[in-house]
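Peer 1: here is my input, please return the structure:
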Amino acid sequence: MNDKILNQLEFMKVKEWLKDHAATSLGKEKAMKLFPSTNLDEVTHWQDETDEAVSILRLKGNIPLGGISDIRPAIKRASIGGILSATELLDISNTLYGAKQLRRFIEGLEDIELPHFYDYMEQLMPLNQLEQSIKSCIDEYGHVMDGASSKLRTIRSQIRSYEGSVRDKLDQYTKSKSNMLSDAIVTIRNERYVLPVKHEYRSAFGGIVHDQSSSGQTLFIEPQSVVDINNKLLEARVEEEQEVEKILRELSSLVQIDAEVLRHNVDVLQQVDFIVAKGKLSHQIKAAKPKMNQDGYINMRQARHPLISDDEVVSNDVEIGKEYTAIVITGPNTGGKTVTLKMVGLCTLMAQSGLQVPAQDGCELAVFDFVFADIGDEQSIEQSLSTFSSHMSNIVNILNDVNENSLVLFDELGAGTDPQEGAGLAMAILDYVVEKQSRVIATTHYPELKAYGYNREEVINASVEFDVTTLQPTYRLLLGVPGRSNAFDISKRLGLNQDVIDQAKSMVNEDSRSVENMIASLEQSRKSAEERFEEADELLEESKAIYDSLSNEYEKYLANKEKHMEKAREKASKVLEKAESEAEEILKEIRELRDHTSVKEHHFIDAKKKLSDQKETLGTKVKDKQKPNKAIKQQDFLPGDEVHVLSFNQNGHIVEKISDKEYEVQLGILKMKVPVNQLEFIKRPDQLKTKPMAMVKGSQHHVKPELDLRGERYEDAIQKLEKYLDEALLANYHQVSIIHGKGTGALMKGVQEFAKGHRAVKNYKFGHANEGGTGVTILELK
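Peer 2: From the prediction side, this is the model:
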């Protein structure tokens, strides 16, 4: 990938764009050095870094990089013993402070996984002592402060005193002899305070003349009375300069000591600013992180050219590298073929440079060793080459270097020469590149290449759509449909005489007409399929909305059901507590009567009757809840009937009739034989009332406590399991057994994964040895 290819695909414009997003000169420098990598691990690492920056910007809006500047020249001078200026030292201090703020910001992002940013922050070494030493000596404006040393404070105090004395004396002159001055002001010449004296009054002041005006009418005189003070002031300023230089030398020596750490910090900050700039660019162009591969596979949905504005760009789907390795795009000029070509090439270069690409999430791009392109008008006046010769010279160089890990982009392949020869040459070049197993996308006008894609498995035709109604291209890429010329349709729309059009059609050979008709039929079929797809998509969205609504209602139903069940349990508990209390009172009364010597027999009878009445009352309440229907005779029980087993005080379902005196009953997960005189009928499902026994057996309303999935296909098994759990919940089962067998273990894992995500499954475990062991999973339901 040389600079010529990068320029052809406009990668340099992307670099300029990236540079504008960098916050510091360090990041801008790094952006301009951006170059695609051919190493998959490196590209993947870059993409991960960019994605972390995108995540931070999405949540926080910005990443603080203020105060950071390029201090490398200052570090270099300090490391060889140079004395840094106050401004350079201030930049170093500000950069250290900016790095500290950045690290504090990143470490505060606890809700985001940022392994790469955390690693960079670990590499930033805080030099707090150096930062504080500089800040204690230099203010925010880059001036050495009085407090930098006690000597400097004394010197500056003397300077201010001398300046005040000189100004006071000279101010007296401006008041007493203002008529002799050109201006009643005190000014400075040669770093000494002077007065602007009119030439004719020179002798009235004496002292030293330091300068004169251009006209010679004004002399700048230092009166003799302030010469001594000015001398002392000048000496003090020299001492000040010496002391400031001493302070700067000491601070520079501190920088020299930490030079290596400072260089490393600058490198880290440059990399972070560069990554953040990538994230900002991704945000601006609405880009997505591509999955990278080294298999030559490209798959982008709704991909856009990043350099075309949103109100003009048309998104397209592009896929190449699996079922076919070459795409031949045909269609009219200005239809968007070249834009599509450049978009694929530029997105590939961006992805290999760690930049995200403007496409939908889930896009995939390949890391190529070479990206070759032959695009645009390559006429060379300097080399006296025609357009065809220049293109062919470029193609020759491409064919010499192409390999199986190359992406080749040909624009108007074979153009600029005789159509028949150009078409033949184009097909031969494509054959050569395809045989090399490269990925190739080519655009062409030649109708012969439309048939080329049908005769080779590795090649697919494509075209850019043209709207004959508006006579405008739509810029949509249509994979699998070759382009047609549309010349006759366009001419007719523009008003060309129908006789002329008919005569033109008669001059086109039958094969060409057949191909054009076939393409027109393909386009019509595609449009019809797209319309149906859109209708199906709308129906799917409506179905999803209905499903979501029903799901919400079902959730509410389950919540209300549980709430009512809880209320019923509380009410029953209170009834039982009251019954127990009353029973205790009755028993207590019986004991007292039994111990009483004068008790009569009728007292025992009355107490016993009270206890019997209480028991009968409680029994009535329970039976009322169960709603038994004694109208059903015992011998009329059918499979599926809900019954109450008196001996166990449990409700269950009839499984089958054993004999006239015995039935098999399902109680929870247990099946047992129960005498008919121990069964009380509760209710019968409506569907069973009108069906004979043969139809009832195995009915969906009789839910067994176990489901056998052995021999089922995975998808069918999961579907049956989901339906079964709904039925088990309606049957109020608290535990069910799923028989999946051992086999390869795939069905077992599928059942347990499904159970893990089902809202109604509280827990799951393998069955005991006598229940089937690992061939059975027992689900505990909520």
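Peer 1: please make it C-alpha for all contacts and neighbour counts, starting now.
Peer 2: OK.
Peer 1: which residues touch Arg513?
Peer 2: By Cα atoms under 8 Å, 6 or more residues apart in numbering, no residues touch Arg513.
Peer 1: in what helix or strand does it lie?
Peer 2: Using DSSP states H and E, Arg513 sits in helix 510-595.
Peer 1: show me how far that helix is from its chain's centre.
Peer 2: On the basis of Cα atoms, centre = their mean, to the nearest Å, the separation between the geometric centre of helix 510-595 and that of its chain is 32 Å.
Peer 1: stretch 29-48 now?
Peer 2: A distance of 19 Å separates the centroid of the chain from that of stretch 29-48, by Cα atoms, centre = their mean.
Peer 1: check which residues of that stretch are buried.
Peer 2: Taking 16 or more other Cα atoms under 10 Å as the basis for neighbour counts, the residues of stretch 29-48 that come out buried are 30-31, 34-38, 40, 43-44, 46-48.
Peer 1: from those, which is closest to Gln360?
Peer 2: In terms of Cα to Cα, no member of the buried residues of stretch 29-48 lies closer to Gln360 than Gln47, at 15.7 Å.
Peer 1: alongside the first, I'd like the structure of this one:
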Amino acid sequence: MNDRTITTLEFDKILAMLSENAESEKTKKSINPSIISSDIGSVTQMINEVDDALTMLRFKNIELGGITDIKGHIKRAEIGSMLGVAEFNEIKSILNRKRMLSNVFDEFEADEVELTYIPVYINGLPDIHYLYKRISETCDDARVLDHASDTLLRIRSKISSEEEKIRDRLNDIIRGNNQKKLSDSIITMRNNRYVVPVKVEYQGEFNGIVHDLSASGQTVYMEPMAAVEMTNQIQTLRDEEDTEVERILYQLTAETAEAASELSKTDDSLHHIDMVFAKAKYGNKIGGTKPEVMTTGGIYLPAAFHPMIPSEESVRNDIAMDEATRAVIITGPNTGGKTVTLKTVGLSVLMAQSGIPVPARDGSVIRLFSKIYSDIGDEQSIEQSLSTFSSHMTNITGILDVADDDSLVLLDELGAGTDPEEGAALAISIIEYLLAKSSTIVATTHYPQLKSYSYTREDVINASVEFDVDTLSPTYRLLMGIPGKSNAFEISNKLGMKPAVIERARNLAGRDSSDVNDMISALERHTKKAQQNEEDTDRVLKESKALHSELSTALDDYRAYREKLKKNARDQANRIIKDSEIKAEEVIGTLHDMKEKGAENIQDHEIIEQKKALSDSYHQEELKRTERTEAKEAIHPGDEVDVLSYGQKGEVLNVEGDEATVQMGIIKMKVELSELKKRKKAKADRPVARRVGKSHVQRALDLRGERYEEALNKLDRYLDQVILSNYNEVEIIHGKGTGALQKGVQKFLKNHSRVRSFRGGAPSEGGFGVTVVEMK
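Peer 2: Have a look, this model is predicted:
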């Protein structure tokens, strides 16, 4: 990429804005035209790394402060030159930034954000965090720390003690009889010596050594003789301090030299990451996107814009060249945007080959070029002198000598500055020569001869910048495939030119010219209509997406509301069944009392079976199910059956047609035969005589308020009674409290041989304050 191309396309300004996003001065200096690559592997790698950075920036701002160039410090350490505190702080800063970036990548990995290309620059570095700790333990931002060594701590403690003694001695002097001899009652420093300000007229009377004179000449700064020896002692200690500090820094320098290779790799990686994020941050600012770069093919830049034009002012255009197209010729009026379009193409290619997001919508495709040449002058200038034409021709001549099939050539106002007929012929000849060398060309021109040129070749297409005749101003919209037409007659008419004059001009222009303009006008109308249809389609698509989102939200709300209704229904059903169960217990209790008083015909198993019929219906989400038998069975009175629709067992009392009367516990009802499934008859068990206690056993045991040991004893006795009563399920009420009683109860139940299982109570049963026990 030659310097003229970089300058005329203003890529140097893009690089200057890019460097503003870098942290390190070293990175800023490396942002120059050398970052442009023509190697597909390097370009693809750069683009993918920047895409990783863009992904990270979408989630959070990535801080890279503290990245500085430490290569010079590393070299000094390797040759044995002592590093100072400032150099060590820069090394510590870059090691700290490496550690922080490593943590950031870990966070993204934990959040399952896919990053493929950047983390390796940090995760692949050797671990030298120990050096960061050594530097932190040795020095702060300004000096070596007192605790860097025991010797340094002892010396500095001694210095502090001696300085305190001097201050006390000098305070005695300035507060004593010498006050009248002093200009001010203060202690200050001159030449690292403690001095007091003495009036010049008392200089001979004050016992001390002069170290300085005030600007006015009225005050001399004298070190009292009483402090001289003490200051000398402090100076000796300071020399010892300097020696110890130097020893510590040399030792730390040697440790740094041992990690020189690791530090150098860290420096390279962090500066590379600084470069990547500079590109990503700049891309974010201009609204750039990731391009796809290929070694063959054309150029496709949807909604492209010039990156240096403010976003709110730029007009976005689709720029498309397929693989078969080798040249695009753009025509249109001055100040219509032809040159901006030309520069947009060139900058997009340069930015893509530098790994910078391109100024276009997602989906852009750019062919890789090894060379980019441009000839862009000040076509807006009124003066077009021979020297200007010569300058352009000299530059184009150089381009023709070196251009090849891997070159992109950008030519602005090709052939301008000379006779129109000769200029048009020269322009066509230059384009034909470059096409013969298979170069890719984008050229702008005013010459009408080039409009028809594209129709003679399949590898050349026309394009134009639109002009609004009604407002007499350009719209800056690019029309691909349509040549620009002359608007002279329309403009003249809008400006009030006499119709007779315009009509005469049309006749002089010739019929062919009129037909071409009519054809161009028709193409413009169809293009505008297509653009309007595209805009309408985009609008309908956005409305459809919004409606879909709204319907999805409504559906989610409906499903949540439906689940809420189901839960409320289940809770209400459970409450009803629970109330029925309590009433049944009261009835059964009454029956027990009756039995004890002589009603021998009521059997225990009948009472328990009736109670269980109620208990088994508890927790059913729907009372009636849709289950049916797959095969018809012969059902007869006296058969034991499963009532599939209610999930209960029962006994058939009578069969009439397709229905049967079934006794389910205390409930008798008619059901369809398809809802019944015969049960296998169990072997008759030998009757077991059970003794019925005098007191009725309740279905729930309340242990609240009981002591731990007494509660477990009570639970043990209760379970014995439950076994005798043949209960299938009971509740143990232990309350919530600290949870100790709950744990004790459940531990006891776990080890009980007759307990099948247990669970925490449902909200309608008392929640965590109740344990429901199922017996074997």
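Peer 1: any idea what the TM-score is?
Peer 2: Comparing the two superposed chains by TM-score structural alignment, normalised by the length of the second structure, the resulting TM-score equals 0.71, with 595 aligned residues with a Cα RMSD of 3.5 Å.
Peer 1: before we move on, the earlier item: heading C-terminal from the helix holding Arg513 of the first structure, find the next helix or strand.
Peer 2: Read in the C-terminal direction, the helix or strand following helix 510-595 of the first structure is helix 601-626, with elements assigned using DSSP H and E.
Peer 1: helices or strands next to that next one in the packing?
Peer 2: Using 3 or more Cα pairs under 8 Å, 6 or more residues apart in numbering; DSSP states H and E as the contact criterion, the secondary-structure elements in contact with helix 601-626 of the first structure are helix 510-595.
Peer 1: run the angle between the helix it packs on and helix 601-626 for me.
Peer 2: Counting by axes from the mean of the first three to the mean of the last three Cα atoms, to 10 degrees, helix 510-595 of the first structure lies at 170 degrees to helix 601-626.
Peer 1: need the counterpart of Gln746 of the second structure in the first structure.
Peer 2: Structural correspondence for Gln746 of the second structure with respect to the first structure (TM-score structural alignment): none, the position is unaligned.
Peer 1: for Gln746 of the second structure, what are its contacts?
Peer 2: Applying Cα under 8 Å, 6+ apart, the residues near Gln746 of the second structure are 758, 771.
Peer 1: and what of Glu541 of the first structure?
Peer 2: Under the contact definition (Cα under 8 Å, 6+ apart), no residues are listed for Glu541 of the first structure.
Peer 1: same question, the one 3 residues further on
Peer 2: Counting by Cα under 8 Å, 6+ apart, Lys544 of the first structure touches no other residue.
Peer 1: now do 10 Å
Peer 2: Under the criterion of Cα atoms under 10 Å, 6 or more residues apart in numbering, the contact list for Lys544 of the first structure reads 538, 550.
Peer 1: again with Asp273 of the first structure
Peer 2: By Cα under 10 Å, 6+ apart, the residues touching Asp273 of the first structure are 21-28, 30-31, 53, 63-65, 68, 279.
Peer 1: do Val433 of the first structure as well
Peer 2: 325-326, 398-399, 402-404, 406-408, 427, 439-440.
Peer 1: with Ile187 of the second structure instead?
Peer 2: 167, 170-171, 174, 194-197, 221, 223.
Peer 1: and for Ile155 of the second structure?
Peer 2: Ile155 of the second structure makes contacts with 146, 161, 234, 237-241, 244, as judged by Cα under 10 Å, 6+ apart.
Peer 1: mind redoing it with 8 Å?
Peer 2: Taking Cα under 8 Å, 6+ apart as the definition of contact, the neighbours of Ile155 of the second structure are 237, 240-241.
Peer 1: quick check on the contacts of Asp273 of the first structure: which are buried?
Peer 2: Neighbour-count burial (16+ other Cα under 10 Å) applied to the contacts of Asp273 of the first structure gives 21-24, 26-28, 30-31, 53, 63, 65, 68, 279.
Peer 1: can you tell me which of those is nearest Leu688 of the first structure?
Peer 2: When these are compared for distance to Leu688 of the first structure (Cα to Cα), Ala53 wins out at 64.9 Å.
Peer 1: just the buried residues of stretch 29-48 of the first structure now: which is nearest Glu753 of the first structure?
Peer 2: When the buried residues of stretch 29-48 of the first structure are compared for distance to Glu753 of the first structure, the smallest value, 30.1 Å, is given by Asp48; criterion: Cα to Cα.
Peer 1: not counting sequence-adjacent ones, nearest residue to the counterpart of that closest one in the second structure?
Peer 2: The criterion is TM-score structural alignment: under it, Asp48 of the first structure has Asn48 as its aligned partner in the second structure. Leaving aside its chain neighbours, Asn48 of the second structure sits nearest to Tyr117 (6.7 Å; criterion: Cα to Cα, 6 or more residues apart in numbering).
Peer 1: how many other residues sit next to that neighbour?
Peer 2: For Tyr117 of the second structure, the count of nearby residues is 16 (other Cα atoms under 10 Å).
Peer 1: strands along the stretch 251-400 of the first structure, start to end?
Peer 2: Taking DSSP state E, counting those that start in this stretch as the criterion, the stretch 251-400 of the first structure carries its strands at 291-293, 298-303, 316-320, 326-330, 364-366, 370-374.
Peer 1: so which of those is nearest Ile778 of the first structure?
Peer 2: Comparing these by their distance to Ile778 of the first structure (Cα to Cα), the top pick is strand 291-293, with 40.4 Å.
Peer 1: average offset between that closest one and the second structure?
Peer 2: After superposition onto the second structure, the mean distance of strand 291-293 of the first structure to its aligned counterpart is 1.0 Å, using mean Cα distance after the TM-score superposition for the first structure.
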